[in-house]
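Q: Coordinates only, no sequence provided:
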């Protein structure tokens, strides 16, 4: 896709996320990897009202070279790109239920989103919890890099989800799937849950990757 088409896609999909409540106010940021750099939503911008021409452009080293000032959390995105060669897009939201899970003291830090449905296994995979850091603190990127690229998504403690993927559309879908599964988990808290077993998860991974 051309850069212009990617800019339009970012604005269109971000508006969809905003309109359906996956992002509120100026929360959240979305990026796409280019052959010679990155596009990322600007700092303090609302995902529902993006101007494609003003989306920030960074070079390969992360230097701001065009558009409005980039999100202060660009380090989260670059950490995924630097550790996952297949990543072409990153979506960071403050979606309600995933953020709620990130605030619960008994959320499993090694597996925040257990295999409740097949689609969370297929589209998201295992999601570790990244320890809390102040928004805008570059230490967050270091914590994600320390995972060695083993996970496509993480939950930031007391903050929200960050999801990477092979293209923007599938990454948005994965972020939505993570949020909907988190909603199920929060809604069903205290109930006796039937998770997918090890063999069922293995079959999904073997079939869908």
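A: Thanks, I have the structure now. Quick caveat: nothing in here was measured; it's all calculated off a predicted structure.

Q: From now on I want contacts and neighbour counts done on CA atoms only, so please keep to that.
A: Will do.

Q: Can you show me the helices along the protein?
A: Counting by DSSP state H, one finds helices in the chain at the ranges 3-19, 74-83, 96-103, 118-123, 139-145, 168-187, 198-208.

Q: Which one of those helices lies nearest to residue 31?
A: The closest approach between residue 31 and any of the helices of the chain, judged by Cα to Cα, belongs to helix 74-83 at 7.0 Å.

Q: Now find how far off-centre the closest one is within its chain.
A: A distance of 11 Å separates the centroid of the chain from that of helix 74-83, by Cα atoms, centre = their mean, to the nearest Å.

Q: Could you pull up the residues touching the closest residue to residue 21 other than its chain neighbours?
A: Setting aside the residues directly before and after it, residue 21 is nearest to residue 95 in space (Cα to Cα, 6 or more residues apart in numbering), at 7.5 Å. Applying Cα atoms under 8 Å, 6 or more residues apart in numbering, we find residue 95 in contact with 21, 22, 23, 160, 161, 179.

Q: who's in contact with the fourth one?
A: Contact analysis of residue 160 by Cα under 8 Å, 6+ apart lists 92, 93, 94, 95, 98, 99, 100, 102.

Q: could you redo those as CSV and give each row distance to residue 200?
A: Shown next, in CSV, are the contacts of residue 160 (distance: Cα to Cα, whole Å):
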residue, distance to residue 200
92, 29
93, 29
94, 30
95, 28
98, 24
99, 27
100, 27
102, 26
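
Q: which two from those end up farthest apart in space?
A: The most widely separated members of the contacts of residue 160 are 92 and 100, with 14.8 Å between them, by Cα to Cα.

Q: between the two, which one's more packed in?
A: In this comparison of residue 92 against residue 100, neighbours counted by other Cα atoms under 10 Å, the higher total goes to residue 92 at 26 against 18.

Q: what's the burial count for the spatially closest residue to that one that is not a sequence neighbour?
A: Closest residue to residue 92 in three dimensions, ignoring its sequence neighbours and counting by Cα to Cα, 6+ apart: residue 162, at 4.3 Å. Counted with other Cα under 10 Å, residues neighbouring residue 162 total 25.

Q: Next up, a structure to set beside the first:
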């Protein structure tokens, strides 16, 4: 895809997510990898609902601002994930309701914040590790993302929200949708008996879908 078509795709995806309540106000940020190796990102203090394709931020792989409006202060955590996941072509950071609520729950398993409720969570996400709380924009977030990203395409920032990658921005959006739905199901089920996939069932999914997760 050309840079122009990727700009249009980012605006379209962002608006769709805004209209479905995955982002409100100026919350959250998106990025994608351009054919020349640079990154396109949502600018700081902009709404997913009314992005201008000509004013999207362009940065190089080190985070230097090349073109467009000033990038989000959180672009460094996107760069950290791309650095460890060269297969990633797009990243979504959301403040979506159920995942943000999950990030505030005490006593989460830091290795995997959600149980394997459905095979689709396992197939698309695998496991969702937790990163301790740091203030938004802190360089510590990028450092912690980089420690986990080689083995995990998605992470949850405590009291903040998820960071989710995909082979393209479109796939990252699909992964975000699956993850948000899993968090919604978790809150529906958590106060009653919950049947999750067994270790053997999870292992089978990991074997069958290895390389696609």
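A: Everything's here; your move. Every value quoted in this text rests on a predicted model; they were computed, and no experiment measured them.

Q: How alike are these chains, TM-score-wise?
A: Scored against TM-score structural alignment, normalised by the length of the first structure, the superposed chains reach a TM-score of 0.97; 209 aligned residues with a Cα RMSD of 1.0 Å.

Q: re the thing from before, can you add distance to residue 40 of the first structure and give the helices of the first structure back as a markdown table?
A: Supplementary listing: the helices of the first structure in a markdown table, determined by distance: least, Cα to Cα, whole Å:
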| stretch | distance to residue 40 of the first structure |
| --- | --- |
| helix 3-19 | 9 |
| helix 74-83 | 8 |
| helix 96-103 | 22 |
| helix 118-123 | 22 |
| helix 139-145 | 16 |
| helix 168-187 | 12 |
| helix 198-208 | 29 |
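
Q: Select, out of those helices, the one closest to residue 43 of the first structure.
A: Shortest distance between residue 43 of the first structure and the helices of the first structure, using Cα to Cα, is found for helix 74-83: 9.4 Å.

Q: mean shift between the closest one and the second structure?
A: Helix 74-83 of the first structure, aligned to the second structure and superposed, deviates on average by 0.7 Å (mean Cα distance after the TM-score superposition for the first structure).

Q: so that helix matches what in the second structure?
A: Following TM-score structural alignment, the partner segment of helix 74-83 of the first structure in the second structure covers residues 75-84.

Q: Check the gap between the most centrally placed residue in the second structure and residue 189 of the second structure for me.
A: With distances taken as Cα atoms, centre = their mean, residue 164 lies nearest the centre of the second structure, 1.9 Å away. From residue 164 of the second structure over to residue 189 of the second structure the distance is 24 Å, taken as Cα to Cα, to the nearest Å.

Q: Leaving out chain neighbours, which residue sits closest to residue 89 of the first structure?
A: The spatially closest residue to residue 89 of the first structure, leaving aside those adjacent along the chain, is residue 32, at 4.3 Å (Cα to Cα, 6+ apart).

Q: Now which of the contacts of residue 95 of the first structure would you call buried?
A: Among the contacts of residue 95 of the first structure, those scoring as buried are 22, 23, 160, 161, 179 (criterion: 16 or more other Cα atoms under 10 Å).

Q: so who does the second one touch?
A: Each residue near residue 23 of the first structure by Cα under 8 Å, 6+ apart is listed here: 17, 47, 93, 94, 95.

Q: Taking those residues together, which two end up most distant?
A: Using Cα to Cα, the pair of those lying farthest apart is 47 and 95, separated by 12.6 Å.

Q: Would you mind confirming that residue 167 of the second structure is in contact with residue 90?
A: Yes: counting by Cα atoms under 8 Å, residue 167 of the second structure sits close enough to residue 90 to count as a contact (6.3 Å).

Q: Of the two, which one has the most company?
A: Here residue 167 of the second structure and residue 90 are compared on neighbour count by other Cα under 10 Å; more neighbours surround residue 90, at 27 against 18.

Q: That one and residue 154 of the second structure: what is the separation?
A: 12 Å.

Q: Then residue 185 of the second structure?
A: 18 Å.

Q: cool, and residue 101 of the second structure?
A: Residue 101 of the second structure sits 16 Å away from residue 154 of the second structure when distances are taken as Cα to Cα.

Q: picking that back up, how about the contacts made by the residue nearest to residue 92 of the first structure?
A: Taking Cα under 8 Å, 6+ apart as the contact definition, residue 162 of the first structure lies against 76, 90, 91, 92, 93, 153, 154, 155, 156, 175.

Q: can you pull the contacts of the third one?
A: For residue 91 of the first structure, the contacting residues are 28, 29, 30, 31, 162, 163, 164, 171, 172, 175, by Cα under 8 Å, 6+ apart.

Q: Grab the nearest non-local neighbour of it.
A: What sits nearest to residue 91 of the first structure in space, not counting adjacent residues and going by Cα to Cα, 6+ apart, is residue 30, at 4.6 Å.

Q: Surely that neighbour and residue 90 touch.
A: Yes: if you go by Cα under 8 Å, residue 30 of the first structure and residue 90 touch, sitting 5.8 Å apart.

Q: Residue 187 of the second structure - nearest residue in space that isn't next to it in sequence?
A: Counting by Cα to Cα, 6+ apart, residue 187 of the second structure lies nearest to residue 98, which is 8.0 Å off, once chain neighbours are set aside.

Q: Residue 178 is in contact with that neighbour, correct?
A: No: counting by Cα under 8 Å, no contact exists between residue 98 of the second structure and residue 178, whose distance comes to 11.6 Å.
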